[in-house]
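Visitor: take this sequence and fold it.
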Amino acid sequence: MDKRIFKFLLAFFFCLNLEAEETLTFVPLPTEDRKTIYNYFYPMVSYLEKELDKEIKFVYYDNYEDIVSNFKAGKIDFAYLGPLPYVQLKKEFNKALALVHFKNEKGESTYTCSLVRTLWNKKRQKIALTQPLSTCGYLSVNALLDKKLKNYKYQYLGRHDLVALEVLNGEFDMGGLKSDIAKGYFHLGLDEIAVTKPFPMFSLIINSQSFSSQEIQNITNALLYIDQEELNKWGKPIRYGAVKAMDEDFNPLREMLKNIQIPLEGNF
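Guide: This next block holds a predicted model:
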């Protein structure tokens, strides 16, 4: 082979590898349908691309377990996670790092989960859950039912909005979901039975192996010290600013997880 051609091919494949290394991946939790989630998070992804001067690919997974397994496999660099998925991920993959908790419209950096039913249905037999690794799923509903969820029929539906809709449709008598999502259905007749103690708000999690310490600091600062004009472009879950996350923020949840086995499937 001609030496010039060899050098050209070598340089070409080096550039391809460099480009692949510069492409990062962001994954959000599937709390609502794909289109809604994309609209919520695309502006933040675009903002981080500019801050890092790197391309960020947006990937959607339908279940929490796939997010955790792909993160551990090094296929995810950024993730928007609730506290339970993060605690589980951190337990299995210590390089996962929570950078910030996103605040809500009241400026709070915590949230709650609600057990709901409809105003017209007083039965307490079938319960709709989100996902096994959802903070508002089995873990929270079991706590709100005095650890007696095993005595009820329950099924995992996936998304928080689906839990609300299926309870409203009468397919389930009760359901567990994020309180601020539940409130969006109160005008349709959804009724709140009980609420959990506050959990750390959903967080931006990174694979710390993908970034230098300076890049990690830059990402954190870019999210903490962002102007309101930019935030106004972002979706509801992340448009009210953020506070720095600490790993000890999740210790109360770790205590809740002691002596409990979360089933991976429903019981009917």
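
Visitor: CA only for contacts and neighbour counts going forward, please
Guide: Fine.

Visitor: just the helices in the stretch 1-150 of the chain please.
Guide: Listed in chain order, the helices of the stretch 1-150 of the chain (DSSP state H, counting those that start in this stretch) span 3-22, 34-52, 64-72, 83-92, 138-144.

Visitor: wait, which of those is closest to D247?
Guide: Across the helices of the stretch 1-150 of the chain, D247 has its closest neighbour in helix 83-92 (9.1 Å, CA to CA).

Visitor: sequence B follows; please return its structure for comparison with A:
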Amino acid sequence: MRVLGATICCLSLLAITTCCFALQKRSLEFAPLPIASEPVLQNGFSPFVRYLEKATHLPVNLKITSSYHQLREGLLNNEIDLAMLAPLPYVEISALKAEIVPVVAFVNQQGNADSICCLATYSGDHIEIGTDRPLFVSLIQPYATCGYLMSESLLRQHDYSLKNGSYIYSGSPRESALDVLRGTTQIAGIPKTMAKEYQHLGLKIITESNPVPGYLLIANSRTVSVQTIAAIRDELLKLNPLHCPNDNQLTQKWDQSIRYGSIAIEPADYVRIRDLFETMTIPGITP
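Guide: Below you'll find the model as predicted:
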């Protein structure tokens, strides 16, 4: 019996040890949100991956996915360990997998970690969203925060819904803006920064949202240890590219979505996105 007890004890310790080691893989897979072509993502995120390797003392592989659906499946299946996400994809996947945890929020060139969504139209069309019905709207894609989610929220403020008219998914903020300028649609649901790029061609902002969170880095705590997540967070928060020349030089070749620095995550920033997401069914989002 003593021999059997000792054997069971050893097996139990081995199982615990194996479990603990499984929490930290020998190499990590990082995937950025597929917001650009593969060459652009390779150029912009390869130097960031090298920085992650120094922060973690682990090999980090850059995984380029063809769609958010592929990135999402990789996270759910524990094949992807770290990812750069937008707020809506983060809210959606964290509701499905509690092990998805935020690490840092990236700031833009102005030092802000948020953005503003808007509805824009061509000034010459004189569209009034309060009276012109039905409307034909160009949206970015299902998982874009400034796409269906915030466009529907803004339209509801005018007693209207995307379900009452027609809409298309263009695939990118720029294409949605161009859909309006080409006369393909009446309205575009896009980030305010994109609308301002085309103001000189007659694109007019007709309503805008309160600030919403921007891009963030997330970790899969099932495959990345608490210590490694903390190390990544600490190293990124130390960087101050907007005010420190050395840090600016370090990050200047990083993708523009992540090169300006980061701040600590405020969970309350995502409550509004989560509340909106729970009130609507967005066509194209996998249940």
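
Visitor: TM-score them against each other, please.
Guide: TM-score of the superposed chains, computed with TM-score structural alignment, normalised by the length of structure 1, equals 0.82; 246 aligned residues with a CA RMSD of 2.3 Å.

Visitor: quick revisit: ranking the helices of the stretch 1-150 of structure 1 by burial, who's on top?
Guide: helix 138-144 (a mean of 23; mean count of other CA atoms under 10 Å).

Visitor: so where is that one in structure 2?
Guide: Aligned by TM-score structural alignment, helix 138-144 of structure 1 falls on residues 148-154 of structure 2.

Visitor: same deal with stretch 93-111 of structure 1?
Guide: The aligned range for stretch 93-111 of structure 1 is 97-115, by TM-score structural alignment.

Visitor: in that stretch, what's buried?
Guide: 99-108, 112-115 (16 or more other CA atoms under 10 Å).

Visitor: one more: stretch 234-252 of structure 1?
Guide: W234, G235, P237, I238, R239, Y240, G241, A242, V243, A245, F250.

Visitor: first-to-last residue distance for that stretch?
Guide: Stretch 234-252 of structure 1 has an end-to-end distance of 30 Å (CA to CA, to the nearest Å).

Visitor: contacts for it, please.
Guide: Contacts with stretch 234-252 of structure 1, where a contact means CA atoms under 8 Å, 6 or more residues apart in numbering, come from 39-44, 83, 87, 98-105, 107, 109, 199-200, 203, 220, 223-224, 226, 231-233.

Visitor: how about E99 of structure 2: what's its closest non-neighbour residue?
Guide: S221 (5.1 Å; CA to CA, 6 or more residues apart in numbering).

Visitor: can you report how many residues lie near the equivalent of that neighbour over in structure 1?
Guide: Applying TM-score structural alignment, one finds that S221 of structure 2 aligns to S208 in structure 1. For S208 of structure 1, the neighbour count with other CA atoms under 10 Å is 17.

Visitor: repeat that for E230 of structure 1.
Guide: Neighbour count of E230 of structure 1, defined by other CA under 10 Å: 12.

Visitor: and it, what pairs with it in structure 2?
Guide: E230 of structure 1 maps onto L250 in structure 2 when the alignment is built from TM-score structural alignment.

Visitor: going along the chain, name the strands of structure 2.
Guide: Here structure 2 has its strands, by DSSP state E, at 28-32, 60-62, 82-85, 100-106, 114-115, 117-122, 136-139, 166-169, 187-191, 203-208, 212-213, 216-220, 262-263.

Visitor: so what's I76 of structure 1 closest to, chain neighbours aside?
Guide: Residue nearest to I76 of structure 1 in three dimensions, not counting chain neighbours: T25, with 5.2 Å by CA to CA, 6+ apart.

Visitor: which position in structure 2 aligns with the one you found?
Guide: Mapped onto structure 2 by TM-score structural alignment, T25 of structure 1 lines up with E29.

Visitor: what about its match, distance to R50 of structure 2?
Guide: From E29 of structure 2 to R50 of structure 2 the distance is 12 Å (CA to CA).

Visitor: tell me who's in contact with the residue nearest to E99 of structure 2.
Guide: L23, D81, E99, I100, V101, I229.

Visitor: that older thread, which residues are contacting the match of helix 138-144 of structure 1?
Guide: Contacts of stretch 148-154 of structure 2 (CA under 8 Å, 6+ apart): 117-119, 139-142, 161-162, 189, 207-209, 276-277, 280, 282.

Visitor: gap between it and the chain center?
Guide: 17 Å (CA atoms, centre = their mean, to the nearest Å).

Visitor: how many residues are close by the closest residue to A83 of structure 2 other than its chain neighbours?
Guide: Closest residue to A83 of structure 2 apart from its sequence neighbours, by CA to CA, 6+ apart: A31 at 4.7 Å. Other residues lying near A31 of structure 2 total 25 when counted by other CA under 10 Å.

Visitor: which ones are touching A31 of structure 2?
Guide: A31 of structure 2 neighbours (CA under 8 Å, 6+ apart): L62, K63, I64, T65, L71, I80, L82, A83, M84.

Visitor: which of the residues you listed lies closest to T56 of structure 2?
Guide: The nearest one, if we look at those relative to T56 of structure 2 and count by CA to CA, is L82, at 12.0 Å.

Visitor: what residue of structure 1 takes the place of the closest one?
Guide: Checking TM-score structural alignment: L82 of structure 2 goes with F78.

Visitor: re earlier: adding distance to S12 of structure 2, write the strands of structure 2 out as TSV.
Guide: Formatted as TSV, the strands of structure 2 follow (distance: least, CA to CA, whole Å):
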stretch	distance to S12 of structure 2
strand 28-32	28
strand 60-62	31
strand 82-85	30
strand 100-106	28
strand 114-115	48
strand 117-122	53
strand 136-139	54
strand 166-169	53
strand 187-191	54
strand 203-208	58
strand 212-213	45
strand 216-220	26
strand 262-263	41
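
Visitor: that concludes my questions; thank you for your assistance.
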